[in-house]
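In: Show me the folded form of this:
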Amino acid sequence: MRVILDEPKCVASGQCVLAAPHVFDQRDDDGVAIVLDETPAQELHDGVREAVAICPAAAIRLAEK
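Out: Below you'll find the predicted structure:
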């Protein structure tokens, strides 16, 4: 799994950080999400999929490796 974030679409809601805190964080200056780990370990995949599902801006997508 590879995590792809479309930063311009991000509305800084922070839902991804709550769902997968080891994979996502937010910039201090504007709250826009950042990806900490583009290829997360298997045990983090459920949280990442939840983050994709609950992102209000649909700014996160997954690519299978």
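In: contacts, neighbours, all on C-alpha from now
Out: Will do.
In: What is the neighbour count of Pro56?
Out: When neighbours are defined as other C-alpha atoms under 10 Å, Pro56 has 17 of them.
In: Just say helix, strand or coil for it.
Out: Secondary structure, DSSP: H, G, I helix; E, B strand; the rest coil: Pro56 is coil.
In: run this one through as well so I can compare:
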Amino acid sequence: MKVSIDTDRCRGFGVCVSLCPEVFVLTDYGYSEVAVEEVPPGLEEAVAEAAEACPERAIECN
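Out: From the prediction side, this is the model:
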């Protein structure tokens, strides 16, 4: 699974980081970014949950 964040939509709520810190991190400016190129096995469900919980719907999984 690959995941990306639309940086134009992200507002830095950090919900994704709190739900899956193994994949998402905050930048120095307080916005989320993806820390890995490929979602590790076993974390797909957490990434999907983070995408669903994102208030701005800025996370895309495929």
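In: Just the TM-score for the two chains, thanks.
Out: With the length set by TM-score structural alignment, normalised by the length of the second structure, the two chains reach a TM-score of 0.92; 62 aligned residues with a C-alpha RMSD of 0.9 Å.
In: so who does Arg61 of the first structure touch?
Out: Val3, Ile4, Leu5, Val52 (C-alpha atoms under 8 Å, 6 or more residues apart in numbering).
In: Which position in the second structure pairs with the second one?
Out: Alignment of Ile4 of the first structure against the second structure is given by TM-score structural alignment, with Ser4 as its counterpart.
In: didn't Cys61 of the second structure look like it was pressed against Asp6?
Out: No - taking contacts as C-alpha atoms under 8 Å, Cys61 of the second structure lies outside contact range of Asp6: 11.2 Å.
In: can you give me the strands for the second structure?
Out: For the second structure, the strands defined by DSSP state E cover 3-5, 24-26, 32-34, 59-61.
In: quick one on the thing from earlier: the match of Ile4 of the first structure: neighbouring residues, count only.
Out: With neighbours defined by other C-alpha under 10 Å, the count for Ser4 of the second structure comes to 17.
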